[in-house]
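[1] Sequence plus predicted model, see below.
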Amino acid sequence: MARIPPPVAAVRAAVRRALPGDGLVLVACSGGADSLALASAARFLSPRRVGLVTVDHGLQEGSDRRARSVAAWAQDAGFDPVRIATVSVAGLPGGPEAAARTARYAALSAAAAELGAAAVLLGHTRDDQAETVLLALARGAGPRGLAGMPARRGVFRRPMLEVSRAETRKACAALGLAPWEDPHNTDPAYARSRVRASVLPALVGALGPAVVDNLARTASLLAEDTVALDSLAETALESARSEAGLSIAALTVLLPAIRSRVLHRWARELGAPGGALGYPHVVSLNALVIDWRGQGPVHLPGGIGVARRSGDLVRVVPAHTK
């Protein structure tokens, strides 16, 4: 029996661990090496229940042809169903990268819901995770940001966070697959492209190739810590609730890491949008608890006001909205 090339075996082993016990599995495939290797492995391991979705963002000339090419390959390979999701990034918040990501995940979520998929597999690799950690570090993110991309969230699964980008390319070569090279991956207009082309290689050159593994490992360790802290914060939030809002006395005795999470969760409950709710807002809420000097209400995104009243944090109507 022919020996399976090690890169192919590595990808298949990673995907095998992520497959659900039953139900339809969708693979998100751009046609790049990472998602192509992922798709091939999923099809090999579960030939009767794997479909494929390719997203056309419409950001490049010929993107529709690329999507049709990926879909044609998938149909020939036996994927069922095969879908092309055409999206528009116009009017979505954030820069081009963020807008494209928002549109892509919305399309994949919609496809999963429509088809009743048990899981959607994403092709992010260990290198992608290392880049994500560096980007989070650059913007001053806390543990949640430095935890990088989760292996699982909702219907989405990322089987290859411990597989290198080099391995996916070698797997494609061994299988005779011809990946598409996305020009955005080398476009310096995009922050991730700059990290990929310059920052991470410079770190590898200065500190050695283990830096990629170490950054990804840091994300994994922080993800575990974040799950634990979030669980403690959920319990603390329930204990801190009062008839008016949140008890100052209950908040004061919490460890800072737990209290900040409690305040963030409560602000989200009040309706503050997660994308706009940031570190400065939580710091201001925290000051109402531990640095009270008679200051006025804290203004949160979404037109939400929070003030300290008679031993509680309470929601108030900001003056400018009255």
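    That came through, no problem. Residues are numbered from 1 along each chain as shown.
[2] from here on, contacts and neighbour counts on C-alpha atoms
    Fine.
[3] quick one, strands of the stretch 1-150 of the chain?
    In the stretch 1-150 of the chain, the strands defined using DSSP state E, counting those that start in this stretch lie at 25-28, 50-56, 82-86, 119-121.
[4] Please read the previous query as pertaining to the stretch 151-300 of the chain.
    For the stretch 151-300 of the chain, the strands defined by DSSP E, counting those that start in this stretch occupy 152-153, 156-157, 246-247, 298-300.
[5] So which other helices or strands are in contact with the helix or strand that the longest one is followed by?
    Per DSSP states H and E, the first helix or strand lying C-terminal to strand 298-300 is strand 304-309. Packed against strand 304-309, as judged by 3 or more CA pairs under 8 Å, 6 or more residues apart in numbering; DSSP states H and E, are the following elements: helix 279-290, strand 298-300, strand 312-316.
[6] hang on, the earlier thing: just the strands of the stretch 1-150 of the chain: most buried one?
    Neighbour counts (mean count of other CA atoms under 10 Å) averaged over each of those peak at strand 25-28, with a mean of 27.
[7] Arg43 contacts Val50, correct?
    Yes: contact criterion CA atoms under 8 Å: Arg43 and Val50 qualify, at 6.1 Å.
[8] Next, count neighbours for Pro256.
    Here the number of neighbours of Pro256 (other CA atoms under 10 Å) works out to 12.
[9] whoops, Ala99 was the one
    Around Ala99 there are 17 residues (other CA under 10 Å).
[10] go on, Asp64?
    Neighbours of Asp64 under the rule other CA under 10 Å: 16.
[11] From Ala136, how far off is it?
    Applying CA to CA, to the nearest Å, one obtains 32 Å for the distance of Asp64 from Ala136.
[12] take the one below as the second:
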Amino acid sequence: MFPLKAFYWGQKGARDNFALQVRNIVEAGYRSLGETPVVIGECGIPMDMNNGESFETDRWDWQTKMMDAMLTALERSLVGFTLWNYNPDNDDHTGDDWNGENFSWFSQKRALPSSWLDHNQTSPTLDNGGRILRAVVRPYPAKTAGIPLRFDYEMNTGEFTFEWAVPEETTESNKSVDANRASRASVHDPPRTGLPPLKTNKTEIFLPSQLAHGRKVLVRGLKNEDKYTYDEVHQTLTIATHDNAPGTVHRIMVSVDPPPKPAFIVNDFWSDWGLHVFTAAAFVVSFIVFLVLSYVPY
């Protein structure tokens, strides 16, 4: 392996590293068991990291970044997962009251008394007591009219890309292509034959009102005669595609306007050190040129 490919830096590096590790596990499962649904169990982020610093400051920046990196990795691998955890009795002292863990994204200490809550399903008071919710509450494809190929969400802008394919006809040539896909066991290029025909042209995506409320939902990438609707009460974005011929690939980019305020900067090595590297490289090149010119006879 080229050494620099094993080097990860910053939030982008954390996302990419987690994503590679999860993808390797998932694809190893596909190679061993075939195209079988994968669920990752009990994954979460400790709220008491850094010696419980956030309990004093009530700032959850590192937990937010870690949760985002982990969920981004799971989303990119298109797998199911059980997010650990919601505990209504969590507090700073005893945590989840189990095995010394403190993983709950709900904190009783930060919640309103139950009698003060508005229990209407759309009431924002129901989120009271939650922490790092921007990282936890994310869009995801709930029902796909086809085969998911790619999903990527950026929580700092509220944008996501979703790509899916209509199953292909089970012909000899398509079966041969699928055999190659199965041997590669790629998360983003799964087998597309041997599946029942579609019964609907509608794809439903969970789009949380926390993200969309007070903003305009924008959908790009639709083809001619494709339609979309957003129901904020049910937090559902519905995409109705017109062309659903076997093998058709759909790709949409969804955003909100105005975008949310970024929770953090997605930094990497070049954003942090690029200017320093360029300056040092320019100095070295200039010095070498100076030495060469100094020894060139006139």
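    Yes, it's here. Bear in mind the structure is a predicted one, so any value in this text is a computation, not a measurement.
[13] TM-score of the superposition?
    In this superposition the chains share a TM-score of 0.24, using TM-score structural alignment, normalised by the length of structure 2; 114 aligned residues with a CA RMSD of 5.8 Å.
[14] Tell me which of the strands of the stretch 151-300 of structure 1 lies nearest to Leu38 of structure 1.
    strand 156-157 (11.5 Å; CA to CA).
[15] Can you name every helix or strand that that closest one contacts?
    Packing contacts for strand 156-157 of structure 1, counted by 3+ CA pairs under 8 Å, 6+ apart, involve strand 119-121.
[16] tell me the most buried of the helices and strands packed on strand 304-309 of structure 1?
    Note that of those, strand 298-300 is the most buried (mean count of other CA under 10 Å), with a mean of 21.
[17] list the helices and strands that strand packs on?
    Counting contacts by 3+ CA pairs under 8 Å, 6+ apart, strand 298-300 of structure 1 packs against helix 279-290, strand 304-309.
[18] okay, these in CSV with distance to Ala99 of structure 1 next?
    Formatted as CSV, these follow (distance: least, CA to CA, whole Å):
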stretch, distance to Ala99 of structure 1
helix 279-290, 22
strand 304-309, 25
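[19] Number of residues surrounding Lys175 of structure 2?
    Using other CA under 10 Å, Lys175 of structure 2 is surrounded by 17 other residues.
[20] Now the helix or strand hosting it: buried residues?
    Applying DSSP H and E as the criterion places Lys175 of structure 2 in helix 172-184. For helix 172-184 of structure 2, a neighbour-count test (16 or more other CA atoms under 10 Å) marks 174-175, 178, 181-182 as buried.
[21] Of those residues, which pair is most distant in space?
    Asn174 and Ala182 (12.1 Å).
[22] I'd assumed Thr72 was in contact with Phe151 of structure 2.
    No: look at Phe151 of structure 2 against Thr72 with CA under 8 Å: they stay out of range, at 9.2 Å.
[23] can you pull out the strands in structure 2?
    In structure 2, the strands defined using DSSP state E lie at 39-43, 80-83, 140-143, 147-154, 159-165, 202-206, 216-220, 227-231, 236-240, 249-257.
[24] Of those, which stretch is the most buried?
    Of the strands of structure 2, strand 236-240 is the most buried (mean count of other CA under 10 Å), at a mean of 21.
[25] Now do it: which elements does it pack against?
    Using 3+ CA pairs under 8 Å, 6+ apart, the elements in contact with strand 236-240 of structure 2 are strand 202-206, strand 227-231.
[26] relative to strand 227-231, how tilted is it?
    Interaxial angle of strand 236-240 of structure 2 relative to strand 227-231 (axes from the mean of the first three to the mean of the last three CA atoms, to 10 degrees): 170 degrees.
[27] quick one: strand 236-240 of structure 2 to strand 202-206, angle?
    160 degrees.
[28] quick one, what contacts Tyr153 of structure 2?
    Applying CA atoms under 8 Å, 6 or more residues apart in numbering to Tyr153 of structure 2 gives the contacts 72, 75, 139, 159-161.
[29] Would you mind measuring from it to Gly52 of structure 2?
    Taken as CA to CA, the span from Tyr153 of structure 2 to Gly52 of structure 2 is 29 Å.
[30] same deal with Lys202 of structure 2?
    Distance, Lys202 of structure 2 to Gly52 of structure 2, using CA to CA: 46 Å.
[31] Okay, Ser32 of structure 2 and Val26 of structure 2: tell me how far apart.
    Taken as CA to CA, the span from Ser32 of structure 2 to Val26 of structure 2 is 10 Å.
[32] And the two? Which one has more around it.
    Using other CA under 10 Å, the more surrounded residue of Ser32 of structure 2 and Val26 is Val26, with 25 against 11.
[33] Pull up the gap between that one and Val285 of structure 2, please.
    Going from Val26 of structure 2 to Val285 of structure 2 by CA to CA gives 45 Å.
[34] do Gly274 of structure 2 as well
    Gly274 of structure 2 is 16 Å from Val285 of structure 2, by CA to CA.
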